[in-house]
Each structure stands twice: as structure tokens, then as C-alpha cells.
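[1] attaching a predicted model along with its sequence, questions to come.
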Amino acid sequence: MFQILSIKGTVNFLRHAVPISILSLILVLGSLASLATKGINWGLDFTGGTVVELEFSKPVNLEVLRAELSSDEMQGVVVQNFGSSRDILIRLPVKADIKSDTQVGYVMEAGNKLDPQVIQKRVEMVGPQIGKELAEQGGLAVLVALICILIYVSFRFEWRLAMGSVVALAHDVIITLGVFSVLQLDFDLTVLAGVLTVVGYSLNDTIVVFDRIRENFLKMRKGGPEEVVNTSITQTMSRTIITTATTLVVVIALFLKGGTMIHGFATALLMGIFVGTFSSIYVASFLAIKLGINREHMLPVEIEKEGADQDPLMP
């Protein structure tokens, strides 16, 4: 009964697996090329610099403030709202020929021109060495996460499924980083947190699909690998749609209304959700099929008991 219902309602997702896999390969290669040539636009968390938060008595036009800060000493400065139109966050890059205190003085001078009642709420300085260590530790965190996931799925699934899930995770991370590289979006610690969140989200989606694939390989005794995978994806699709839709509602709200401080985090999650959803179907599952997954690989290993080959009637 289970087999008949499953096969009748199955959608042939793998019919489009080849062209989508080619598209994924192009996106991955393009992302790697951009990372190699353009690199990543590291934020002050990684490059070092100074953050100045100002509170004005009235809303401030950011373009006017940027024009006041447009000088050789302030080249590369980032000006953005911080919570409200009266609170301004200014990020100052490290300059070899100018001290950070002097940069802060230029900022206060420009702020006083627009509003004599401006208040300097905080000043934070991140040295280049600390920024470099953060960049190394951030990259190491992503690498360790992928290695731990590889170990986990290797114990939980047959190695062909484990390989498919790890390749899908690497695919999601590379494309997400590639988008930030191509668009030269600011990459700070919040974006790194978003990338690690993408890894967890994508892995969860892949494991749900793979659990159903493993179950159906044991239940659908006459179905081939592609038929079993299509049935499994169809059965889990309602769960995938509901999870993706509810997550997108929150992430889109953060992207539109969350402010500039978490804009990068929301951008990384948006990219990761879209890429991670289709990679669970067209990267992880399709790769497992190409590696030759079949029902025999899902069967538990039979352990022959000692003396089982002897005749029980023999004394």
C-alpha cells in the first residue's frame, strides 16, 4: 500500500537534475574565480579600524555627512544609520600615516558643522593584528564546522550519502561567499555568523531528505535509485516548503527592517536559504545517485554467528 501511494504521487524532480547541476557547477566556478581575483571586501572587524557612534539632536542626511568627510585623510570611511536617523555609525579604516585619534577629531569636526549639539556616544578601535586573527579564526571556524559535519554524517549515513551532503554544504558556502565577492558587500562578523547558520540550515534540510531516502530504499523493494529518491523528495517537499517559507518571512523582515548592522547577516541567510534548498535536491541527492547508491548499501551488515555453519544434528 505504501509503495503504490508513494509511486502514484511522485514528482520527477531528477528530470531537471543535469541542467541544474551544470548551473550549480558554473556558479561554483564563477564564485571561486571571483574569490581568487576580486577577493572579499573584509569589514573593519577583520581589517582593523575605528568605529565612532554619534548621536545628533535632529535627523541627519547621510549624503551631506559623507560630503563633509570626503578628504584624503578620510578615504574609505563608511557612514550609516544606527537604529534611527539621528544615530550615525562611522567606520574609519586604518591609515598608516594618520592616527585614529586624529581621524576621530575629523569626524567630530564634521559632525559639529551639521549639529553643534552632536554627542560622541562611543569610540571602538580594532587593531590590524586583531583583525587578521579574527579573519583566520573565522575561516578556521567554517573549516572545522565542515569537518565535524563530515564526521557526523559519515557515522549516520552510508558514505555515498555522506559525500553528497558534504559536497552540498561546500557548494552552499562557496556560492554565498561568491555573491559577497562579486557584489563586494561588506563581510564582517555578522556575515560570518550568517554563513555558519547557512551551513546548519542546509545540513538539516539534507538530513531530512536522506533519512527518508534510507527508509524508502528498505520499503520500496522494486523501485530503482532514481525512483526512490524522487519519492523521498516528494514526501518531504511539504515540510521543505513550510520550513523555507516561515524562515523567509523572518529573514526578509530582517533584511528590509533590521537596519544596516544586520543587513549582511540577512543577506547571507537569504542566499543560503535559496541555494541550500535546491542543493539538497539537485546536488546532494543527485551526487549520491551518480556515486552508485542502491538498496544493497542500505541493508544492515549481517554478522555470522560462530558455529552457524555446523550441522545442529552433529554431536
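    Ah, there it is.

[2] please make it C-alpha for all contacts and neighbour counts, starting now.
    Will do.

[3] all helices for this protein, in order.
    Assignment of helices within the chain using DSSP state H yields the ranges 2-8, 17-37, 44-47, 62-68, 100-114, 128-156, 159-183, 189-219, 225-257, 263-279, 286-290, 295-298.

[4] now these as JSON lines including distance to L54 and mean neighbour count?
    Shown next, in JSON lines, are these (distance: least, C-alpha to C-alpha, whole Å; neighbours: other C-alpha atoms under 10 Å):
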{"stretch": "helix 2-8", "distance to L54": "61", "mean neighbour count": "12"}
{"stretch": "helix 17-37", "distance to L54": "35", "mean neighbour count": "16"}
{"stretch": "helix 44-47", "distance to L54": "18", "mean neighbour count": "23"}
{"stretch": "helix 62-68", "distance to L54": "12", "mean neighbour count": "14"}
{"stretch": "helix 100-114", "distance to L54": "8", "mean neighbour count": "16"}
{"stretch": "helix 128-156", "distance to L54": "23", "mean neighbour count": "15"}
{"stretch": "helix 159-183", "distance to L54": "28", "mean neighbour count": "22"}
{"stretch": "helix 189-219", "distance to L54": "21", "mean neighbour count": "20"}
{"stretch": "helix 225-257", "distance to L54": "21", "mean neighbour count": "17"}
{"stretch": "helix 263-279", "distance to L54": "20", "mean neighbour count": "23"}
{"stretch": "helix 286-290", "distance to L54": "52", "mean neighbour count": "18"}
{"stretch": "helix 295-298", "distance to L54": "61", "mean neighbour count": "15"}
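
[5] ok, and here's another one to check against it:
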Amino acid sequence: MTEQAATEIAETGVDDKQLPHHSLLNRLYTGTGAFEVIGRRNFYYMLTAALVAISLLSIIFRGFTLGIDFEGGSQIQFPNQGNVSTTAVEDVYHQALGMDPVSVQTVGAGSSATIQIRSEALNLQQVDKLQNALFDRFHPKDSSGNPNINTISNSDVSSTWGSEITKKALIALLVFLVLVTVYIAIRYERDMAIAAITCLFFDMTVTAGIYSIVGLEVAPATVIGLLTILGFSLYDSVVVFDKVAENTRGVLHLRKRTYAEQANLAINQTLMRSINTTLIGILPVIGLMVIAVWLLGVGTLKDLALVQLVGMIVGAYSSIFFATPLLVSIKERWGPVAEHTKKVLARRESVTTGDGAPVAVQPATVMASSRANSESVGTAPKPGARPMGKRHKRKR
């Protein structure tokens, strides 16, 4: 079925049982899915509030698993050319130094796999003792295939370096938010800027909360990756806002539709684009995690890819189910949109027959003219229905 035909059916107001049903993908593709988002905004507000509350509670009481760049310490690594288990490495560490390491993990796969040991800051004597113990137990080999103690490397990281990275990232975040607020306020309007910035704070809070709940390690690359997902989420929100601005242009001079109904139509029209954008963005990130992290063992890319994957999913939710509903709520609180909404709803309630009963919309099979008049009798349009005046005329 064409988009025009689907629009006509959506505007008739007949019982859904009398209408042909189409697959979810078909309705998403044509933008006539009639998905009620604005009308169910209270549900999405409660879901959003629950996500924020859980994230904040986890951040406050559970905290984050900070990487070595933030806490400082020593990192020892050597090639894992055999089946060296992390448990065996922990035993060697404990026997050599009399304490346990912070973490031991295998990074990469195949010939590029390495064992990484993260511990508290070690002095030179402790490093030498640990390197000798590891070499005697596992005999790691160099590129020529000969056992060599020099393959066991050590690096010390100062916690001040991670603090400097975080400080600069926060400054960059503040500048980013200010510039975005000014741009949206000038390009669109103040209310859209408020909704977009609130949406960005939601994205940051929930993404950080997921890291806290799951216990994912926070590294400087995680902080940098957080800035990139904000741009992705903002882009998706602006796409919907642009359609909202187009649909609501001149809506205050009409008496058939409210601002909220036009905004819900914009969500339906851009829903498939938002889904496609998210999927296309996620696929390279997954490829980055599989190839660069699992095969090549590049830990920095893992930190960057994880925060992007989590942030893109959270951003897709917020741009569809939070940003636009929040914009509508702000608009309907005060100002001309609030007055217009009251007039439209009052007009619909006042449309009655001679005996005071509400006017019923005629089925399409009874009166063909009811298609053109269905919105004029005071009935609310279907969530995915286009305004009658914007349809293309049929060719005779």
C-alpha cells in the first residue's frame, strides 16, 4: 500500500478492525505507524525517571571501577603464547610479593594475546622479583621464539595524569553544552534548546550509571568517548526537532490539530530514520570491538568502543521517547501553544448533534466524503495521520 493510501485510511477514524493490517516494518518505513509517543509521555517520563534514579543511586553508593590512569599504580604485561591462565598468574604474583594484584586479564587472542597485570605502585625491587618469578614460571618468548625476560614489561602510571585528562574533558564538555545551547536557541527556539540539553544530561547520567552498575572500567578513553556520543544523541534529537518545527509551522492559526499531535506525527515520520541511524552507528562500533579488541588486543579501543555502544543505545531512546515529549510538555505549560491546545480540545468537546450526543465519524464504506471531513467534525486524528491539506491531489 502506498503512503497516500495509508494516510487516507488513518484519517477516516473508522474502527481498526475494519482496516487492513500491515507489518510493523511496513508502518515504520512509510511513517504511518500511528505510534502514540506523546500521548503516552507520562509512561516514558516514569521510565526515564526510573533509569535516572537507578543510575544515580549506583553512582553514589557503588561508584565506578576506575582504571589505572585515574588511580595510579603499576602495570606488568607479557605475551601469552601458551595457555597461561589468569589464576596461575595471580598465584605467582602472590607468592612473589605476598599480596594480591588489583586485576589480571587476558587481552587479545591468538599470537597477539597478552597477559596484563594491574597492581598497586611497585618499587624497583618488587618489579625485578615479580619479573623473575613470572619468567621462571611461564618462560615468555620474544619475536624470534627464544625465552627472554625482556618480554615482561612494566609501566608506572601517575594518578595525576588521569585527573588532568578528566579536567580537560569536563572543560570541553562545558564549552560543548554552551555552544549547543546557543545554536539550538538561535536555529530553532529556546524550548527546544532546554529539551535538548536536558536530554544530553539524561544520556550522560544513564551511560555513567550503566558503567557503575555493570562495573566496566573507566579510563580516559571512556571520558573522551562520552563526548562523542553526546554529539550523536544531539544529532538525532535535532533531526526530530527539525520535523517538529516543519509540522508545527502555522499550527496556532488552525483549529483541527494540537501542537502535541503534530509533534507526535513528526516522531512517526522520523522514527525509521532514527532507528537506521542508530543501527548504522552501532555496527562499526561492534566491528571495532571484535577486530581491534578481541583480535588485536588494543585496550584503549575497547574503552572507546564500549562507551560509544552504550551511549548510542541510550541516545536513541532519549531522542525518541524523551526529547520531543519534554518539548511538548514545556510548550503546553504556558504561552500561545497552551492556549491553542485548550481551544482545540474545547472545540472538539463542543461538537454535538441536535440532541446533545457526540458526532460519530461515519465509516469510509458509508460516506466517501467523510474522509475529507473526518478532522473537521471535532475528532482527534490518528497518531500517524497526515493533515488532509498536505496530501497530494489524485490525478484524474
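    It's in. The model shown is predicted, which means the values in this text are computed figures rather than measured ones.

[6] what TM-score comes out when they're superposed?
    Overlay of the two chains. TM-score (TM-score structural alignment, normalised by the length of structure 1): 0.81; 294 aligned residues with a C-alpha RMSD of 3.0 Å.

[7] figure out which of the helices of structure 1 is closest to E55 of structure 1.
    Closest approach to E55 of structure 1 among these is made by helix 100-114 (9.4 Å; C-alpha to C-alpha).

[8] distance to E55 of structure 1 added to the helices of structure 1, as TSV?
    TSV is the format used below for the helices of structure 1 (distance: least, C-alpha to C-alpha, whole Å):
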stretch	distance to E55 of structure 1
helix 2-8	61
helix 17-37	37
helix 44-47	21
helix 62-68	13
helix 100-114	9
helix 128-156	27
helix 159-183	30
helix 189-219	23
helix 225-257	20
helix 263-279	21
helix 286-290	54
helix 295-298	63
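
[9] V77 of structure 1 is nearest to which of these?
    Of all the helices of structure 1, helix 62-68 comes closest under C-alpha to C-alpha, at 8.2 Å.

[10] mean distance, that closest one to its aligned residues in structure 2?
    Aligned to structure 2 and superposed, helix 62-68 of structure 1 gives a mean residue distance of 2.7 Å (mean C-alpha distance after the TM-score superposition for structure 1).

[11] what range in structure 2 matches that helix?
    Under TM-score structural alignment, helix 62-68 of structure 1 corresponds to residues 86-92 of structure 2.

[12] then stretch 157-167 of structure 1?
    Against structure 2, stretch 157-167 of structure 1 falls on residues 188-198 (TM-score structural alignment).

[13] again, but for stretch 184-198 of structure 1
    The aligned range for stretch 184-198 of structure 1 is 215-229, by TM-score structural alignment.

[14] what sits up against the match of helix 62-68 of structure 1?
    Residues outside stretch 86-92 of structure 2 that contact it (C-alpha atoms under 8 Å, 6 or more residues apart in numbering) are D100, P101, V104, Q105, T106, I115, A133, L134, R137.

[15] the same query, at a cut-off of 10 Å, please.
    93-96, 98-106, 115-117, 130, 133-134, 136-138 (C-alpha atoms under 10 Å, 6 or more residues apart in numbering).

[16] just stretch 293-305 of structure 2 next, same as before
    Taking C-alpha under 10 Å, 6+ apart as the rule, stretch 293-305 of structure 2 contacts 106-114, 216-226, 228, 282, 284-292, 308, 311.

[17] if we go to 8 Å?
    Contacts for stretch 293-305 of structure 2 (C-alpha under 8 Å, 6+ apart): 107-110, 112-114, 217-219, 221-222, 224-225, 285-286, 288-289, 292.

[18] before we move on, back to that, nearest to R122 of structure 1, out of the helices of structure 1?
    helix 100-114 (10.7 Å).

[19] figure out how far stretch 248-261 of structure 2 is from the centre of its chain.
    Per C-alpha atoms, centre = their mean, to the nearest Å, the displacement of stretch 248-261 of structure 2 from the mean C-alpha position of its chain is 30 Å.

[20] now, the contacts of stretch 86-92 of structure 2 that are in strands?
    S103, V104, Q105, T106, I115, Q116, I117 (DSSP state E).

[21] PyMOL command to pick out the buried ones of these?
    Typed into PyMOL, the line below selects the buried ones among those, using 16 or more other C-alpha atoms under 10 Å:
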select buried, resi 104+106+115+116+117
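
[22] from the ones in strands among the contacts of stretch 86-92 of structure 2, pick the one nearest W334 of structure 2.
    Once C-alpha to C-alpha is applied, the member of those that ends up nearest W334 of structure 2 is S103, at 55.2 Å.

[23] which position in structure 1 pairs with the closest one?
    S103 of structure 2 maps onto V77 in structure 1 when the alignment is built from TM-score structural alignment.

[24] leaving out sequence neighbours, find the closest residue to that match.
    L92 (4.9 Å; C-alpha to C-alpha, 6 or more residues apart in numbering).

[25] hang on, that neighbour packs against D45?
    No. The pair L92 of structure 1 / D45 is not scored as a contact, 11.3 Å apart, by C-alpha atoms under 8 Å.

[26] E53 of structure 1 is nearest to which of the helices of structure 1?
    E53 of structure 1 lies closest, by C-alpha to C-alpha, to one member of the helices of structure 1: helix 100-114, at 10.0 Å.
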